[in-house]
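Asks: have a look; sequence and predicted model below, questions after that.
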Amino acid sequence: MSGTYDFDDEPDAPGSGELEREAETFVPTLFYGSADEFVRKQLRYKYRRQITRPGRGNFRWRAAWWKSEEAISRIEALWRAWEKARQDPAAMSDWWLTHCDRHMAVLLSSDGPYAGSEDESKPGDPLPYTAPPAGYFAPDNQTDALI
């Protein structure tokens, strides 16, 4: 076979495309399986504010947070940004400042999606929480033992 060379007989060398294709198909495993698991096991314990009824204080939250389409969308974005930031610990500060503080300011505001909520909490308590109906969100990725 003089003058011809079959490249398919050679193993792929670095930079030949196979490694790049593998990198493109790699999807990191999510730590939490859903926005609900993120709220239930992470956010409500890390972002503690005294929640009050209208006319009694500054912060509103609804234990059934998932009953607001705006809240679901914002918390889904927070969760996905957190999942990305956890891959790079240096990015966690940016997550707090750029994502969490901004979304939570809207969610907890007296004119936000929970403006009329009657739910309350004491200073230092986790944000109030009511479980959604079974099957409303994907199953958990973490066991309760990790909380």
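Replies: Sure, I can see it. Here the structure is a predicted model, which means the values were calculated and not measured.

Asks: all contacts plus neighbour counts: C-alpha atoms, from now on.
Replies: Noted.

Asks: can you point out the buried residues in the helix or strand harbouring residue 94?
Replies: Per DSSP states H and E: residue 94 is located in helix 92-94. If you call a residue buried by 16 or more other C-alpha atoms under 10 Å, then helix 92-94 has these buried ones: residue 92.

Asks: A further structure is provided below for comparison with the first:
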Amino acid sequence: MYARRVGPGNASFRWAADWWNYPEALARIDALWRAWEHLRLDAATGSSVWWIEHADHHMPILMSTEGPFAKSEDSNKAGEPLPYTAPPEGLFPDMREN
């Protein structure tokens, strides 16, 4: 869903396909996920609040040329999804209540 052209060199944004290998990125993405899981239950303004107060804050930091992915060489083309490598099995255990 988050479509930005990323890459090394003069690209405006950076991303790493193995984002889960970067402690700062992992912490920020976990915070985004937790905020989403809470706010998605608010049918009135939850998703807007999530974008404004969470995604719009963390994503520019994550994707900054000075951010955690500053040295990443991963790239994509305009309109393509961000580069992605599946995390190792078991890294993200299912925490939902059964």
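Replies: That came through fine. The structure presented is a predicted model; accordingly, all values stated were derived computationally and were not measured.

Asks: rewinding a little: and the next helix or strand after the helix holding residue 94 of the first structure, which stretch of the second structure?
Replies: Next helix or strand after helix 92-94 of the first structure toward the C-terminus (DSSP H and E): helix 101-108. Aligned by TM-score structural alignment, helix 101-108 of the first structure falls on residues 56-63 of the second structure.

Asks: contacts for the lengthiest helix in the second structure?
Replies: Identified as the longest helix of the second structure according to DSSP state H is helix 23-39. The contact list for helix 23-39 of the second structure (C-alpha atoms under 8 Å, 6 or more residues apart in numbering) reads 19, 20, 46, 47, 49, 50, 54, 55, 58, 62, 68.

Asks: relative to the whole chain's centre, how far out is that helix?
Replies: 8 Å (C-alpha atoms, centre = their mean, to the nearest Å).

Asks: how about it, which residues of the first structure does it hit?
Replies: Under TM-score structural alignment, helix 23-39 of the second structure corresponds to residues 69-85 of the first structure.

Asks: next, the mean deviation of that stretch compared to the second structure.
Replies: Aligned to the second structure and superposed, stretch 69-85 of the first structure gives a mean residue distance of 0.5 Å (mean C-alpha distance after the TM-score superposition for the first structure).

Asks: contact partners for the closest residue in space to residue 125 of the first structure that isn't next to it in sequence?
Replies: Excluding the flanking residues, the one nearest residue 125 of the first structure by C-alpha to C-alpha, 6 or more residues apart in numbering is residue 48, at 6.3 Å. Taking C-alpha under 8 Å, 6+ apart as the criterion, residue 48 of the first structure is in contact with 123, 124, 125, 126, 127.

Asks: alright, that wraps it up for me.
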